[in-house]
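*Asks:* Mind folding the following:
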Amino acid sequence: MAATFLVVPEWQGSASSRSMRLIDGAEAIRGDLPSSATRVVEIPLGAGDAVGSGVHRYSSLAVVRERLAEALGQVPVSDVPIVIGGDCGVELAAVEHAMASAASRKARLGVLWFDAHPDLNTPATSPSAAFSGMVLRALLGDGAPGLVAAPPLDPASVVLAGTRALDDGEAEYLEESPIVRIDADAVGAGLASVLDPLGFDEVYLHVDLDVLDPAEFDGVPDPQPFGVATADLTAAIGAALTGRRLAGAAITMFAPASPDAATGGLAPILRILSALTAATRTR
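*Replies:* Here you go, the predicted model:
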């Protein structure tokens, strides 16, 4: 089982003034990936249009979804796809692919969402209309037509880890949802005890870099205080992959302050990548 890396420098899903820096971040990470195992998914040059969907830049986001889905379909079934964003919107196609792959193996898939934000808005509740803040809800089946998973992800298969910045609509949704939450200060030591009873055979790992504490890493569009230490995050990834197959993963939202700052911010990211690919190196 080897890793195939798909670099998707999408920025259209972000509402940040630093959204274009997501391209620099994806390119910086790409420079440290093995070229023979890395593919680049081209994104539209333009911002795109909402076309009445309630999602900013909807048209470009729909194109990226299609292109990434096609690229994922070309990954050998024996390989684990690891997506390098770009914004969190890349997860729509990536998680859909993992869901289909796990279903073909008749495996129970868990989606572990390491993120300061739950990304559970809809076009009706989002204060920004940015798809990055809607993508998990879209995977759960709620959102703009054309940017919604079919079939939807089961909310009982989702674990939010390190989430600490919620919009009102997201908080209301979580009050009635079976989604499991793990606080940032419990991510390192408490993950195994949460995952083990859930009975997942495989896991998909979403890592938005804003899950990290900004005192350690601030190369993201919207840093949030009181986050997870890099060591705790890598330990949690190791715990998630103990006794479970890695169905796929993504690292998103690296937006360095400048192209020159990109290289200096890579150390935590490379540690996370190493933790994610450990399972592919030992099987």
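*Asks:* drop to CA atoms for contacts and neighbour counts, all remaining ones
*Replies:* OK.
*Asks:* Please identify the helix or strand for the most centrally placed residue in the chain.
*Replies:* For the chain, the residue nearest the mean C-alpha position is residue 206 (3.5 Å; C-alpha atoms, centre = their mean). Per DSSP states H and E, residue 206 falls inside strand 202-208.
*Asks:* elements contacting that strand?
*Replies:* If you count contacts as 3 or more C-alpha pairs under 8 Å, 6 or more residues apart in numbering; DSSP states H and E, strand 202-208 packs onto helix 91-104, strand 109-114, strand 245-252.
*Asks:* and for comparison, fold this next one:
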Amino acid sequence: MPAAFVVVPEWQGSVSARAMSHADGAHAISGDLPSAATVVVDVPVEAGDALGTGVQRYSALRRVNERMREAMRGLGRTPIAVGGDCGIASASVANAAAGDADSLAVLWLDAHPDLNTPESSPSGAFNGMVLRSILGEGADGLALADGERIAPSRLVLGGVRAVDDGEQSFIDEHGVAMVGVDRFGDAQAVVDAVVATGATRVYVHIDLDVLDPSAIAGLSYPLPFGADPDDVVALVRAVVGRLPLAGASIAGFAPASPDAALDDLPTILRLIGALASGAS
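*Replies:* Below you'll find the predicted structure:
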């Protein structure tokens, strides 16, 4: 079956000065998606409260998580979540795991590993904790439960180039697989890393800041020495051509203006096309 697109204009997972631009980014992308295959999740207007969790805007994030789960239930197509900020990946991975988490690998293409906890995070931003929540750790209602959570051995980080101390400790302790941007030109290297996890299905997440800022302007956290879009498109197509795609997400688009969004959309739509090529 073809892909279904679940658009989530969430911004509350970011604490960037351009956080609310993530909602604008999601809406800009949705305008170029097929309407018959697209669902838009209603995101609260309010920022939300931490409620003592150590996660900024926790109450709003939890509400979006619940609404995403409901929207993705029973779609009958391979869902691709479109953010918004990277916090949308938590509910999306839970849907892909669907009680068979042991069979699922997660390929996380991002300039940051997003492996902080509320205790280790320097900012309290959920988009810097979301992958740790996918591994089952973090605030109640955001961390995945048994049957959903992914083991660190099923994780492959791609393009990471900014790591906090707590994240590095976790990566070292668990031997998390990593593929640098310098290897993205060899798509088979990424395929081999995913296959080496022993998984039989794959979930692919793309934070647009994995790309070099010269390739895309609408980033809230631009970092130099990122990937070339052609390489990312090729490696995603190679990975989903090798293992069945269980789900995917793309996030981190924060355009400065509607006109600026138009300049970046062709690159983003190519990446979405690569993800959708694995839908079946």
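*Asks:* TM-score for the pair, please.
*Replies:* The pair, once superposed, lands on a TM-score of 0.95 when counted by TM-score structural alignment, normalised by the length of the second structure; 276 aligned residues with a C-alpha RMSD of 1.3 Å.
*Asks:* The residue nearest to the centre of the first structure and residue 250 touch, don't they?
*Replies:* Yes - using C-alpha atoms under 8 Å, residue 206 of the first structure is in contact with residue 250, at 5.1 Å.
*Asks:* hey, what's in contact with both of the two?
*Replies:* residue 91 (C-alpha atoms under 8 Å, 6 or more residues apart in numbering).
*Asks:* Assumed residue 11 of the first structure was part of a helix.
*Replies:* No - using DSSP: H, G, I helix; E, B strand; the rest coil, the secondary structure at residue 11 of the first structure is coil, not a helix.
*Asks:* Quick check: the aligned residue for the residue nearest to the centre of the first structure in the second structure?
*Replies:* Mapped onto the second structure by TM-score structural alignment, residue 206 of the first structure lines up with residue 205.
*Asks:* Tell me which residues touch the residue nearest to the centre of the first structure, please.
*Replies:* Applying C-alpha under 8 Å, 6+ apart to residue 206 of the first structure gives the contacts 91, 111-115, 249-252.
*Asks:* at 10 Å instead, please
*Replies:* Contact analysis of residue 206 of the first structure by C-alpha atoms under 10 Å, 6 or more residues apart in numbering lists 82-83, 88, 91, 94-95, 111-115, 160-161, 248-252.
*Asks:* if I look at it, how far off is residue 40 of the first structure?
*Replies:* Distance of residue 206 of the first structure to residue 40 of the first structure, computed by C-alpha to C-alpha, to the nearest Å: 19 Å.
*Asks:* just residue 219 of the first structure next, same as before
*Replies:* According to C-alpha to C-alpha, residue 219 of the first structure and residue 40 of the first structure sit 22 Å apart.
*Asks:* quick one, which of these two is more surrounded?
*Replies:* Neighbours were counted for residue 219 of the first structure and for residue 40 using other C-alpha atoms under 10 Å; residue 219 has more, 24 against 17.
*Asks:* got a list of what the residue lying closest to that one once chain neighbours are set aside touches?
*Replies:* Of all residues not flanking residue 219 of the first structure in the chain, residue 256 sits nearest, at 4.6 Å (C-alpha to C-alpha, 6 or more residues apart in numbering). Contact analysis of residue 256 of the first structure by C-alpha under 10 Å, 6+ apart lists 18-26, 28, 218-221, 262-266.
*Asks:* one more time with 7 Å
*Replies:* Residues in contact with residue 256 of the first structure (C-alpha atoms under 7 Å, 6 or more residues apart in numbering) are 21, 25, 219-220, 262.
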